[in-house]
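A.B. asks: Need coordinates for the below:
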Amino acid sequence: MTQVSTPDVVQRYLDHLTVERGSARNTVASYRRDLERYTGFLAGRGVHSLAEVSETDVREFLVSLRKGDRDDGVPGLADSSVARTLVATRGFHKFAAAEGIVAEDVAHAVRPPKAPRRLPKALSVDEVLAILEAAGAPDHPRALRDRAMLELLYSCGARISEVTALDVDDLDTEHRAVVLRGKGGKERIVPVGRPAIAAVDAYLVRGRPALAKRGTPALFLNIRGGRLSRQSAWQVLVDAAARAGVDKDVSPHTLRHSFATHLLDGGADVRVVQELLGHSSVTTTQVYTLVTVNTMREVYATAHPRAR
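C.D. replies: Predicted coordinates for the structure are as follows:
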């Protein structure tokens, strides 16, 4: 069997994910970071060929992730991050075995630590509205863009990457719907609320023309006229939350969590919420029902005379 360097196999695997599996760019980038960490660990053990890797190497790699490096002050990763890294590592070894690069899949029997089930952090409706109102002065092109983007994030429960990837033609303002492209390139049509449509219309009329310095189909533009990046969109939300006085860790996923929680609080069926969020399994969506159950318990405990 031909000896192939581990980094070369990593690149072949990433190409496989991109071309044959159609994995999202962010997913491939995440896998690249995880596998670079893995190959660095192997190199530190003097292992430079994938054929030399044993199951023990894979298991000790996981141990190293959890422990970190105390001498260098590097903290260990959370169980959820270790589990994610192992997904990349197992997929890599499975690919190498299937391609005949190695004789066996040495990572097949390695299992990740069971990550604790964490409840999503949702904002109250009042907190969300305060953030939307704090997007900026309505007469400034960037403020119009920021308000439209945040309204759309919350109205659709979209991922930040889905919103920044939108083109103008993806939004149907007449029928109040938008086409979102989720993980794996899967498309879904999601309804859009009237406030979000109004904010987008205002941006398209009074904001986007001032930002559009060159021809581009992108809906949300940066100050140079190109597509707004995920990082910049994230910062827009963080800045708006700070101006609104929302003293919580706020991220684009916070609005997505809030969207789902508020729908379920309002009586929406979990299957409908699953479709709106673009979850492939209802099990992923059901974690939000735990949030609403906890809220009901708190209300019951404070309001019922014989709850305690």
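
A.B. asks: Please count neighbours and contacts with C-alpha atoms only from this point.
C.D. replies: Fine.

A.B. asks: Tell me which stretches of the stretch 51-200 of the chain form strands.
C.D. replies: With strands called from DSSP state E, counting those that start in this stretch, the stretch 51-200 of the chain shows them at 171-172, 177-181, 187-191.

A.B. asks: Next, the residues that contact the shortest one from outside, please.
C.D. replies: Read that as strand 171-172. Residues outside strand 171-172 that contact it (Cα atoms under 8 Å, 6 or more residues apart in numbering): 177-179.

A.B. asks: Could you identify the buried members of those residues?
C.D. replies: 177-179 (16 or more other Cα atoms under 10 Å).

A.B. asks: now the residues you listed in CSV, with distance to Ala241?
C.D. replies: Formatted as CSV, the buried ones among the contacts of strand 171-172 follow (distance: Cα to Cα, whole Å):
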residue, distance to Ala241
Ala177, 26
Val178, 25
Val179, 27
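
A.B. asks: Glu162 contacts Arg181, doesn't it?
C.D. replies: Yes - when contacts are counted by Cα atoms under 8 Å, Glu162 is listed as touching Arg181 (5.9 Å).

A.B. asks: Following up with a second sequence; could you model it the same way so I can compare the two?
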Amino acid sequence: MTINKNECPDFLNDYIFYLRVVRGRAETTINEYFINIRMFLRYILKEKQNRSEPLEAIKIKDFPKELLNEITLRDVYGFFDFLAFERENKPAARARKTAALKSLFQFLQKRANLVDHNPVEDVEMPTVKRALPKFLTLEESLRLLSSDSYEEPERDFCMVTLFLNCGMRLNELVSINISDIDFEERKLLLKGKGSKQRIIYINDACIAAIKTYLNSRKNPPEEPNALFLSRKKRRISRRRVEQIIEKLLNDTGLGNRGISPHKLRHTAATLMYQHGNVDTLVIKDVLGHASIATTEIYTHLSDERKQSAAESLPIAKMKRRPKKKDDAKNDNEGDVKENTESDS
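C.D. replies: A predicted model of the protein is given here:
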């Protein structure tokens, strides 16, 4: 989405400019922060001014600067109560909104000098239970690559090949330029989260898929440097890639399992760890993780599969059957009889 500056108060426009120019945040991050902050500002206006219109109808353009200093910790907790019970936000969604508010008020207090106190400074982040990622097995990945259901075979096969071999993010894939590819050095420049760049190595499968796709491009594109193009010869959108992957998974019998382009990234990391014997530090660099703790989820995934394998054995539920009292009595009588006969 495109943020309309004319619908934002000045302090919010200044904050968005700060995120974009000073902090160098990615547009997707800025958009998410904006949506979460807009909801909070709407909630404050509704509560403080007893507004009767629905939350989504409240305009934030004229949000008074003076009202920022009147926001208390109680107001913040009221907002999170509203999110949890009226909007049914899960802890992960509330954690994202908490992060956005902490960032905003830190800016308002330390950079813009618009507030005397930070009402979210002592707010703890909701505890988010980290679920093990969904992924395709090796056999399922090969089935996906071998599918006959590609709409534009060379392009779509190339996208799936890069997802499964390189573990790149969706935004990284659609942002690839032809000038980012070095076939001679077998390198690819990716533009990751927060505008961070990293170089990854590409294997024979990736190189062959890219070259085949490039050779299939016939009419001059409107964006000649963009690697992946839509039918209109413009850079393909994130949403279009999601639709292509979703249809491909359904046609291959792998749908309805919550697999998305991001889950193909998980698949690549899992295949590297389980079948490629790749060290987690290397996987961290390939995926562009900021912390090794994020990468270690794939080692936990492997441990869970080992546990599942142990529990799947046919004798896994076998227990020693305790003897019944009658059986024990008969055994004892037999012992007595044997002892008597041996004494005689």
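
A.B. asks: Ala269 of the second structure pairs with which position in the first structure?
C.D. replies: Matched by TM-score structural alignment, Ala269 of the second structure corresponds to Ala260 in the first structure.

A.B. asks: any idea how far that match lies from Val291 of the first structure?
C.D. replies: From Ala260 of the first structure across to Val291 of the first structure, the span is 10 Å (Cα to Cα, to the nearest Å).

A.B. asks: Which one's more surrounded, those two?
C.D. replies: Each of Ala260 of the first structure and Val291 has its neighbours counted (other Cα atoms under 10 Å); Ala260 has more, 27 against 21.

A.B. asks: Check which helices and strands the helix or strand hosting the more buried one is in contact with.
C.D. replies: Taking DSSP states H and E as the definition, Ala260 of the first structure sits inside helix 252-265. Helices and strands touching helix 252-265 of the first structure, by 3 or more Cα pairs under 8 Å, 6 or more residues apart in numbering; DSSP states H and E, are helix 141-156, helix 270-277, helix 287-303.

A.B. asks: just to revisit the earlier point, got the strands of the stretch 51-200 of the first structure as a markdown table, with distance to Arg21 of the first structure columns?
C.D. replies: Converted to a markdown table, the strands of the stretch 51-200 of the first structure look like this (distance: least, Cα to Cα, whole Å):
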| stretch | distance to Arg21 of the first structure |
| --- | --- |
| strand 171-172 | 27 |
| strand 177-181 | 16 |
| strand 187-191 | 16 |
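
A.B. asks: With respect to burial, which of these scores highest?
C.D. replies: strand 177-181 (a mean of 20; mean count of other Cα atoms under 10 Å).

A.B. asks: how big is the offset of that one relative to the second structure?
C.D. replies: With mean Cα distance after the TM-score superposition for the first structure, strand 177-181 of the first structure departs from the second structure by a mean of 1.2 Å once superposed.

A.B. asks: quick one: contacts for the residue nearest to Gly255 of the second structure when sequence neighbours are not counted?
C.D. replies: Excluding its sequence neighbours, the residue lying closest to Gly255 of the second structure (Cα to Cα, 6 or more residues apart in numbering) is Leu249, at 4.9 Å. By Cα under 8 Å, 6+ apart, the contact list for Leu249 of the second structure reads 144, 255, 259.

A.B. asks: Give me the nearest residue to the counterpart of Tyr77 of the second structure in the first structure, chain neighbours excluded.
C.D. replies: Matched to the first structure by TM-score structural alignment, Tyr77 of the second structure sits across from Arg59. Excluding the flanking residues, the one nearest Arg59 of the first structure by Cα to Cα, 6+ apart is Val110, at 6.7 Å.

A.B. asks: Near that neighbour, how many other residues are there?
C.D. replies: With other Cα under 10 Å as criterion, Val110 of the first structure counts 15.

A.B. asks: winner for burial among the helices and strands packed on helix 252-265 of the first structure?
C.D. replies: helix 141-156 (a mean of 24).

A.B. asks: now for that helix, which elements pack on it?
C.D. replies: helix 125-133, helix 160-164, helix 194-202, helix 208-211, helix 252-265.

A.B. asks: Identify each buried residue in the shortest one, please.
C.D. replies: By neighbour count, with 16+ other Cα under 10 Å as the criterion, the buried positions of helix 208-211 of the first structure are 208, 210-211.

A.B. asks: Let me see the contact set for Thr29 of the second structure.
C.D. replies: Gly194.

A.B. asks: Give the aligned equivalent of it in the first structure.
C.D. replies: By TM-score structural alignment, Thr29 of the second structure lines up with Thr27.

A.B. asks: Mean per-residue distance, the strand or helix carrying its match versus the second structure.
C.D. replies: Element membership for Thr27 of the first structure (DSSP H and E) is helix 25-44. Helix 25-44 of the first structure: mean distance to aligned residues in the second structure after superposition is 0.7 Å, counting by mean Cα distance after the TM-score superposition for the first structure.

A.B. asks: Can you list the buried residues in that helix?
C.D. replies: So, applying 16+ other Cα under 10 Å, buried residues of helix 25-44 of the first structure: 28, 31-32, 34-35, 38-42.
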